[in-house]
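1. just to be clear, the model below is a prediction. Sequence and coordinates:
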Amino acid sequence: LETYLNAKNGKYGLVKLLERHGESVLPEIKIVDLKDQYRKGLMRSLFSKELKDDIDQALSQNEQILIFQNRRGYSPALQCHVCDFLPQCPNCDVSLTVHNYFEELRCHYCGYRHKLPQSCPQCGTEKLNKLGFGTEKIEDEIKKVFPGAKVGRLDFDTAKTKNAYEKILYNFKSRNIDILVGTQMITKGLDFDNISIVGVLAADKILYFPDFKANERAFQLFTQVSGRAGRRAKKGKVILQTYNPMHPVIQETRDHNFKGFYIRELSERKRFLYPPFFRMIQITLKHKKADTAADAAMIMVSKLRTSLGNRVIGPTVPGISRLRGFYLQQITIKMEKDINIIQQIKSHILKVKNEILDMDGKKSTRIIVNVDP
């Protein structure tokens, strides 16, 4: 959004691509309401009736399919059916992700690994539920629902090296893979002539994220992955599965309506004082003791507010309150786009930062200042 606004204002050159190359046309994007599908009993595993029927038809015509899910692993969490025990990472405030292939629980933030338990370590029951789904589980479910299809998976687990990545793409290009499941790695840069169907299984997982740029990233991802379908003469089709079909980003993606998305999102940014109308600074404080991090954050906010007033927001505990053994606190500063004000605020932040790091008991605090995060 910010880059496009700068281009519209003449800061950058603006080049518009209004047509696809050659004979290819934009794909049809179909929104499927998952609430309605579950209520009517039309879901088959993770696939709506619409998506399953389209995949069956594509396979019968020897066409290929992409399935997008922006989460690797088998499932995001493991939960005991009896006592609700949920294995957590000892270093981060997140649940461990199940990786069936490796028979491990893994943290995707710090790399911690633990052998996949066969019974609950807290109560001993063997009833353990794998909650949610990632690319690994989707691959398994496709083999059950479409037993005749050749399935491949492209994510960080299967394509850790350049050779492994290229081998998967070569097999897909050679049509040794009918259905390719993947994370963001499949959303851009791929040009295959035989992809007729693209499925997004859980659009809501990308939309509902605590970040003011979440809608922009979602629109980008949906548009990019949709662009993999129908890249030659035959028109492709994209199925977006969602629990909120009326969400504006979903609607704008369906209509290929970048202009509408741009106008709506820009007005929201302006209303709530976000970039590109205001500048932002995000300050993150880290410490191995939660109390020390919270105390340092309160002192910093108090000192900043004396001269910056209500420009200072926080401190707040982020969605993930601990990463790699460090407890986190965040402070946000919104500033007018005035170079003199910005320079004064930056100088004041550095002064306050140094004052805190000179205090007894606070010297080991890590303070990271991120301008325009």
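-> Right, received. Where do you want to start? Numbers count the residues shown, from 1 in each chain.

2. hey, let's count contacts and neighbours off CA atoms from now on
-> Noted.

3. so what touches stretch 338-358?
-> 296, 299-300, 303-304, 308, 335-336, 362-365, 367 (CA atoms under 8 Å, 6 or more residues apart in numbering).

4. and stretch 179-188, which residues are buried?
-> 179, 180, 181, 182, 183, 184, 185, 186, 187 (16 or more other CA atoms under 10 Å).

5. test my guess that the second one contacts residue 65.
-> What that stands for is residue 180. Yes - at 6.4 Å, residue 180 counts as touching residue 65 under the criterion of CA atoms under 8 Å.

6. before we go on, here's another structure to hold up against the first:
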Amino acid sequence: MRLAQVVPLTPVEGPFTYCVPPELDAEVVPGARVLVPFGRRQLTGVVVRTGDGEAPKAKPVLDVLDDRPALTVELLGLTKWVAEYYLCTWGEAIKAALPSGTEVETRRVVHALAETWPEADGQAVLGALAAAGGGLKVPALAEALGRKTAPQSLLRRMEAAGAVRIEQELQEARAKPKIEKHLTLAVTLGEASSLRGAKQLALAAVLAAADEPVRQSEALKESGASSGTVKSLVEKGMVEVHELEVERTADEAEAPPPPPADVTLHPAQTAALEALRPPIEAGEPYTVLLHGVTGSGKTEVYLRALAAVLERGKSGIVLVPEIALTPQTVRRFRAHFGDRVAVLHSRMSPGERLDAWTRIRDGQYPVVIGPRSAVFAPVQDLGIILVDEEHEASYKQFDPAPRYHARDVAVMRAHRADAVCVLGSATPSLETAANARSGKYAYLAMPDRVPVSRKEEGASGKEGTSASALEGPGLDAHDSPTPPASGAEGESASRQSPVLREPAPLPTVRVVDLAREKEIRRLKGALSHDLREAMQARLDRGEQIILLQNRRGYAPVITCETCGWTPECRDCAVSLTLHKTNRTLRCHYCGRAERQPTACPECGADDLRLLGSGTQRVEEEIAEVFPDARLLRMDLDTTSRKGAHARLLEQFGDGEADILLGTQMVAKGLDFPRVTLVGVVNADTGMLLPDFRAAERTFQLLAQVAGRAGRHDLPGEVILQTRNPEHPAIQHALAHDYAAFARYELVERHALGYPPYGRLVGAEIKGTYEGSTNKLAQAWTDALARHAARIEGAEVLGPVAAFVGKVKGFWRVHTHLKAPRSVPAAALAEAVRAATAEIGTPPKGHRINIDVDPVGLY
């Protein structure tokens, strides 16, 4: 008997054994998607193994869903590792590697067979079904009853009594290949000339002039014919209809690429490429940290390394931390590699994503660009993975499982595929820096910005800090790369030419103490006096400005001055943010919206005060202070529509705006030649969160946004507004000194045993009731402590209420298992699994989510 081990795409431990019908034997192979019976349902699963054996009770595979395997053996192995390391099921890991919306499964549909039921709840069910005029899917029935979930036990009793019938209805995949009708002329034009109808003749002429099948919609439009005309000609045997699969492409994939720039490499770029060439040519696993300051030309290194991989017939993946960066990155890579570049990200429609994924799997696109999920792209013969801005927390998946870190999955995938993995950053995560320091990763430094043209009087570097500020991955001064030679020879060259080619200096940085500004009564809004003056100077010179305010909306907090009332979300333990454009109060966790009150609902007073400033409020202030300035705002509210990121960046790049104001998405990867000023409206946002990485994230954000200024021929300046000017993250960002910040931060981490000196596994215990959630959290934590007692140096932290204690109606409690780095990850995984098994299935409405290597502790 032919058997298949199948992993259903659900949060259940698998695989499960099925028998293979003879007619499907050739198609049921590892990696194939299949439809299988699972309990009373039918689900999509993936075959992970096949073989001969005996399993008399095994149910048969019902169908094979694709004409070729969806996953390669390489990706199956990777997803198995993801499941084991990140403590999720194999099905959850496989689902993450497949395009969304392709699952085929059954849904339960309830039909009424009776008109009455003796209990009120059952009568309500029958009433809802009668009102619907037919059957209802179980989730829709729950909604009709005003419940979060359907009354399962009641439905079972009603089914047993014959009052309702519950059927399993097969639901087709949401994402399917797009099929369009194309037409060809089946006879010669001379033979078609016998046609008498003018529209028939016109359609025949259009088809005769084409060298290939013509899309029916285009043929009808050009000829003025109708679908009836087509039907008539098909019946006469003069036209043939072909149903062809067509590709749906994302907006950024359609943009015409600019011609590639003729770039001369500077020495650090050349050295980096020379180091990458041997492992690329040998096809050996090689992971390297490419540590280059902002504007040092890391992207050019990516492009040339990828070109070397493509020359050898292999493929590459380029990961970017934000969807907002995808259009800009795609344009640059398509300029070099043309239509060999595909895009994958979650803002694409399910159909677009399926089409791109299918063609990547078929080898039509050897280059894939996208955020974290693109790490699973089914490229053929992987040769390189490029992880840009590797330090970004957005590479970590939070919900649903698997809660993977795309950077670390990229490293593992490259290693398993004998490929190169390049981790690029101006501010590497301390974990990556530690791996480079220990020799686990190779290390390449690019300590200077790309040379630009400077007039002689500006060539001394006095306009900005020297960019030679890197000191290797961890941080000792003796590892510092040798700075470019200077002295008599360079000075002689300066005297001989009015324009010099030298590394662009990093921008000068000024700190504005907001507390001091308020004390001396110079602070009249979100923008300080110094920032306003600097903005006016740039506007006068026709230069551009980027402003970072890492908080969207208008006012983060509204409070009643009379009674102290503050509006809070009923489903989340957070205050509501005012969005002035539509006069609503919004929760930034669950999306709940309420109308803005005109008076306090508690005491009736109309003395409502707005506290704090979001992007909308800063936008309003800019319009008042600089009425002639052209402003673009870039935050989640303005980029929610498809293609909005690309349109805003294109407008700013084309000079249609003077100021780009936004949240952290404006801090990453943007490169605009005329941006000479970057203003950080509030550098303290996020600095004081209860997270051991808060200082690191603040430094990285400030260093990254500072790097948007002065990247080309015009010198740049950065103004940081803060109430904590002496904080180490501010001071080291002021000096562009990554190495000094890392030394400071690592002392703190070492003392507390946090990464990179320790390992962390987090657990989020969630429940609909606060008391039962706390009880479950305590029981699970106690079980974890018992099993972790065998691990030397291990420590269980918690349980403790999450910083945001309630989100979307679920109370949240955190527990963390911490252990020295010397402890194998498998030992922590074993303790967590044992604790989970001891507790068993959580009560209804409760969940325990495991997060290995968490990046946020709040």
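-> Noted; the coordinates are in hand. Being a predicted model, the structure only gives us computed values, none of them experimental.

7. thinking again about what came up before, is it possible to get CSV of the buried residues of stretch 179-188 of the first structure that adds secondary structure and distance to residue 372 of the first structure?
-> Converted to CSV, those look like this (DSSP: H, G, I helix; E, B strand; the rest coil; distance: CA to CA, whole Å):
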residue, secondary structure, distance to residue 372 of the first structure
179, strand, 39
180, strand, 36
181, strand, 34
182, strand, 30
183, coil, 27
184, helix, 24
185, helix, 26
186, helix, 28
187, coil, 26
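
8. aligned partner of residue 835 of the second structure in the first structure?
-> By TM-score structural alignment, residue 835 of the second structure lines up with residue 352 in the first structure.

9. what number of residues lie near its match?
-> For residue 352 of the first structure, the count of nearby residues is 17 (other CA atoms under 10 Å).

10. pretty sure it belongs to a helix, no?
-> Yes - secondary structure of residue 352 of the first structure (DSSP: H, G, I helix; E, B strand; the rest coil): part of a helix.

11. number of residues surrounding the spatially closest residue to residue 214 of the first structure that is not a sequence neighbour?
-> Residue nearest to residue 214 of the first structure in three dimensions, not counting chain neighbours: residue 207, with 6.0 Å by CA to CA, 6 or more residues apart in numbering. Residue 207 of the first structure sits with 19 neighbouring residues when counted by other CA under 10 Å.

12. next, the contact list for whichever residue in the second structure pairs up with residue 207 of the first structure, please.
-> Using TM-score structural alignment, the equivalent of residue 207 of the first structure in the second structure is residue 687. Contact analysis of residue 687 of the second structure by CA under 8 Å, 6+ apart lists 694, 695, 697, 698.

13. repeat that for residue 70 of the first structure.
-> 134, 135, 182, 183, 184, 206.

14. swap the cut-off to 10 Å and go again
-> Contact analysis of residue 70 of the first structure by CA atoms under 10 Å, 6 or more residues apart in numbering lists 134-135, 155, 182-187, 200-203, 205-206, 221.

15. tell me if it really is in a helix.
-> No - according to three-state DSSP, residue 70 of the first structure belongs to no helix; its state is coil.

16. map it onto the second structure.
-> Checking TM-score structural alignment: residue 70 of the first structure goes with residue 550.

17. residue 277 of the first structure now?
-> Aligned partner of residue 277 of the first structure by TM-score structural alignment: residue 757.

18. what is the burial count for its match?
-> For residue 757 of the second structure, using other CA under 10 Å, the count is 18.

19. in this structure it contacts residue 433, no?
-> No - using CA atoms under 10 Å, residue 757 of the second structure is not in contact with residue 433; the gap is 11.9 Å.

20. how close does residue 611 of the second structure get to residue 720 of the second structure?
-> Distance, residue 611 of the second structure to residue 720 of the second structure, by CA to CA, to the nearest Å: 21 Å.

21. between these two, who's got more neighbours?
-> Taking other CA under 10 Å, residue 611 of the second structure and residue 720 do not tie; residue 720 has more neighbours (25 against 13).

22. so the more buried one is in which element?
-> strand 717-722 (DSSP states H and E).

23. got it, and residue 7 of the second structure?
-> Short version, using DSSP H and E: residue 7 of the second structure is in strand 2-8.

24. then residue 636 of the second structure?
-> If you go by DSSP H and E, residue 636 of the second structure is not part of any helix or strand.

25. buried among the contacts of residue 687 of the second structure? Make that a ChimeraX selection.
-> To isolate the buried ones among those in ChimeraX, judged by 16+ other CA under 10 Å, type:
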select :694,695,697,698
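
26. as CSV, the contacts of residue 687 of the second structure with secondary structure would be great.
-> Below are the contacts of residue 687 of the second structure laid out as CSV (three-state DSSP):
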residue, secondary structure
694, helix
695, helix
697, helix
698, helix
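
27. okay, the contacts of residue 687 of the second structure in JSON lines with distance to residue 592 of the second structure next?
-> Output for the contacts of residue 687 of the second structure, formatted as JSON lines (distance: CA to CA, whole Å):
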{"residue": "694", "distance to residue 592 of the second structure": "27"}
{"residue": "695", "distance to residue 592 of the second structure": "31"}
{"residue": "697", "distance to residue 592 of the second structure": "28"}
{"residue": "698", "distance to residue 592 of the second structure": "29"}
